[in-house]
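Enquirer: structure for this input, please:
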Amino acid sequence: AFHLTSNILLPHQDAFYLIAPTPPHVRAIYVCFRYHVWTKGHAPTNFAKWRTATTPYRVEWEADFEPYVVVRKDCPEYDRRFVGFGWNKVAHIMELDAQEYEFTVLPNAYMIHMPHAPSFDITKFRSNKQYRICLKTLKEEFQQDMSRHYGFAALKYLTAENNS
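Expert: Got it, this is the predicted structure:
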């Protein structure tokens, strides 16, 4: 996903420069959503490769990967432990990976993130140590559940967390 870095709104056709060689004036306006804030969340997508790709390409799961995905309606639901802010998408992507979903990046597809005010929960996460401790406990519980449910195949999730 991309987001605008200014209040300039481009005509619809200009958005397609994102999939072609990007003109300098567009590069200054559209940037990868939160990539510089949370690089790990989107690093496997490899936006440098995406810019020049002409065919879809697969990417592998990595710790803290949280891409925007399009999946069938019958895919696993988000884990209900993670409401508000923190780990909802990461946990969902881990579950999809454990069920051997393939992550394929489409060269001619992207989305634009619509800006909004920070949520109540992200404010709590940033300011409340107890919130962060609770989230850490839920993450550990989720990883243990993954290990019990998927066995040996889920060890990579525990190992990745300990190494990140």
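Enquirer: going forward, measure contacts between C-alpha atoms and count neighbours the same way
Expert: Noted.
Enquirer: so which elements touch the strand or helix carrying Arg126?
Expert: Applying DSSP states H and E as the criterion places Arg126 in helix 120-127. Where contact means 3 or more C-alpha pairs under 8 Å, 6 or more residues apart in numbering; DSSP states H and E, helix 120-127 is packed against helix 129-150.
Enquirer: now do the helix or strand that comes right after the helix it packs on and helix 129-150, the angle between them.
Expert: Using DSSP H and E, the next helix or strand after helix 129-150 towards the C-terminus is helix 155-163. In this structure, helix 155-163 runs at an angle of 150 degrees to helix 129-150, with axes from the mean of the first three to the mean of the last three C-alpha atoms, to 10 degrees as the basis.
Enquirer: this one next, for a side-by-side:
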Amino acid sequence: MVFGFGKIGIGKVIAFLVLIIVLIQIWHIGMLTKHERMTLPNNQKNEGQHGKVRLLISKIENAHVLDSSGSYNIITDIFCHEDSSPTLQNDVTLVSQTSSNNLDDVIALSERWDGAISISVFTHFKDLQFAMDKLLHLHLCFPKIQNRVHFHLVYPLDNDISLDELKHNFASSNCENSMKTFHHQNYEIEGIEYPHNLLRNTAVKFCKTSYVFLIDIDMLPNKYLRREFNTFVQSFKNDSVVFVVPSFESKDDAVIPTDRTQLLRNWRLKKIRPFYFDVCQKCQRPTDYDQWQFLPDSSHLNIAYFVQREDAYEPFYIAKKDFPLYDERFKQYGYNRISQVCEMNIAGYNFGVLNNAFLIHKGFKYRDGFHKNKEIENNRNRDLFQQFKRELRTKYPNSKRSC
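Expert: Have a look, this model is predicted:
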């Protein structure tokens, strides 16, 4: 039998044999059992999960960033990820803050908002394990959260956090099952004050966009607000304007509207009403809901009208990132947002109400639905607010506006 090796050449024969061996190996891998092939992704997932745990522990061990009072440790961007969605410098980041028990609300936010989201999470020594497990679960199991949400952790410096215990007690994230929600409420953590304004400032400071949109964690904006705002703001040149987004609250069983037409229909059906309608009407009244309700239809986002700041006004708004930050002395309930809007007014900012933008709080709010110490905290912060206003006169000596 003649193979003709002399004509082909020994080098080509060797190359042919190597190719045959490679093909046999590929065929062998393809013949793995179903169980073996399913195990590979799980191993990769587990390794990824362990890597995230190690990263979290390392971040906590090496956390040296303190707030201005020296009372809280701050760990920024705990997963160190890069957004997969493009972020424009002239873009807007959704900003909020929460305790661990409300972290589930981030799921709906990441579905509704298609850009960057910055969330500050408050925790403490009794809560840290749950908070870490919950954050890891959300990050691993929800791709939009993984790609869009930057989490920042804030906890009291004097808390005794056992890192050794934390290292051994991380729960394995099963994405087919949701984690149980923690039972504590924001204002009911005995002996630990909830630092709203520190959390807000932390989430704002680490945004990478020119604009920020500060909301409560249990609110949802209309569906295409980011895209429409980015188009609108390209030709808007006045940096002293903040863009007020009218806020509403919706019945628990009502479908959250995606656009203004749906909102107005639900408003007529009394499934939706202005935010804080029962709790504090003057807190939102200057937005002028009657005027907003009867605006002519428009296909473009724009400023419909300007409003004057009044006593206790606390709108939700989009603003340039360099606006006056929140006074971090205000904790627990009362005056934490009112004080900041007060300073915005004295600093010369004007409040323009957007026509096609809105926020929806999930559930009606009632006066009797707050925690037991609400009035005590409110009275204490009212006194602080009076001091704060005196300080503003010194800070803005040439301002002709009052608060």
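Enquirer: quick revisit: mind listing what's buried in the helix holding Arg126 of structure 1?
Expert: Taking 16 or more other C-alpha atoms under 10 Å as the neighbour-count basis, helix 120-127 of structure 1 is seen to contain the buried residues Phe125.
Enquirer: who touches it?
Expert: Contact with helix 120-127 of structure 1 is made by Gly84, Phe85, Gly86, Tyr131, Arg132, as judged by C-alpha atoms under 8 Å, 6 or more residues apart in numbering.
Enquirer: could you find the closest non-adjacent residue to the last one?
Expert: So the one you mean is Arg132 of structure 1. Nearest residue to Arg132 of structure 1 in three dimensions, chain neighbours excluded: Phe125, at 5.9 Å (C-alpha to C-alpha, 6 or more residues apart in numbering).
Enquirer: tell me the counterpart of that neighbour in structure 2.
Expert: Under the alignment by TM-score structural alignment, Phe125 of structure 1 pairs with Lys374 in structure 2.
Enquirer: among the contacts of helix 120-127 of structure 1, name the buried ones.
Expert: Applying a neighbour-count criterion of 16+ other C-alpha under 10 Å, the buried members of these are Phe85, Gly86, Tyr131.
Enquirer: what's the neighbour count on Phe82 of structure 1?
Expert: The number of residues packed near Phe82 of structure 1 is 18, by other C-alpha atoms under 10 Å.
Enquirer: in structure 2, what range does stretch 70-80 of structure 1 match?
Expert: Taking TM-score structural alignment as the measure, structure 2 aligns residues 318-328 with stretch 70-80 of structure 1.
Enquirer: kindly check the end-to-end length of the matching stretch for me.
Expert: Between the start and the finish of stretch 318-328 of structure 2 there is a gap of 20 Å, counting by C-alpha to C-alpha, to the nearest Å.
Enquirer: then stretch 213-226 of structure 2?
Expert: Where stretch 213-226 of structure 2 starts and where it finishes are 10 Å apart, if you go by C-alpha to C-alpha.
Enquirer: which part of structure 1 matches that stretch?
Expert: The counterpart of stretch 213-226 of structure 2 in structure 1, counting by TM-score structural alignment, does not exist; no residue aligns.
Enquirer: many thanks, have a good one.
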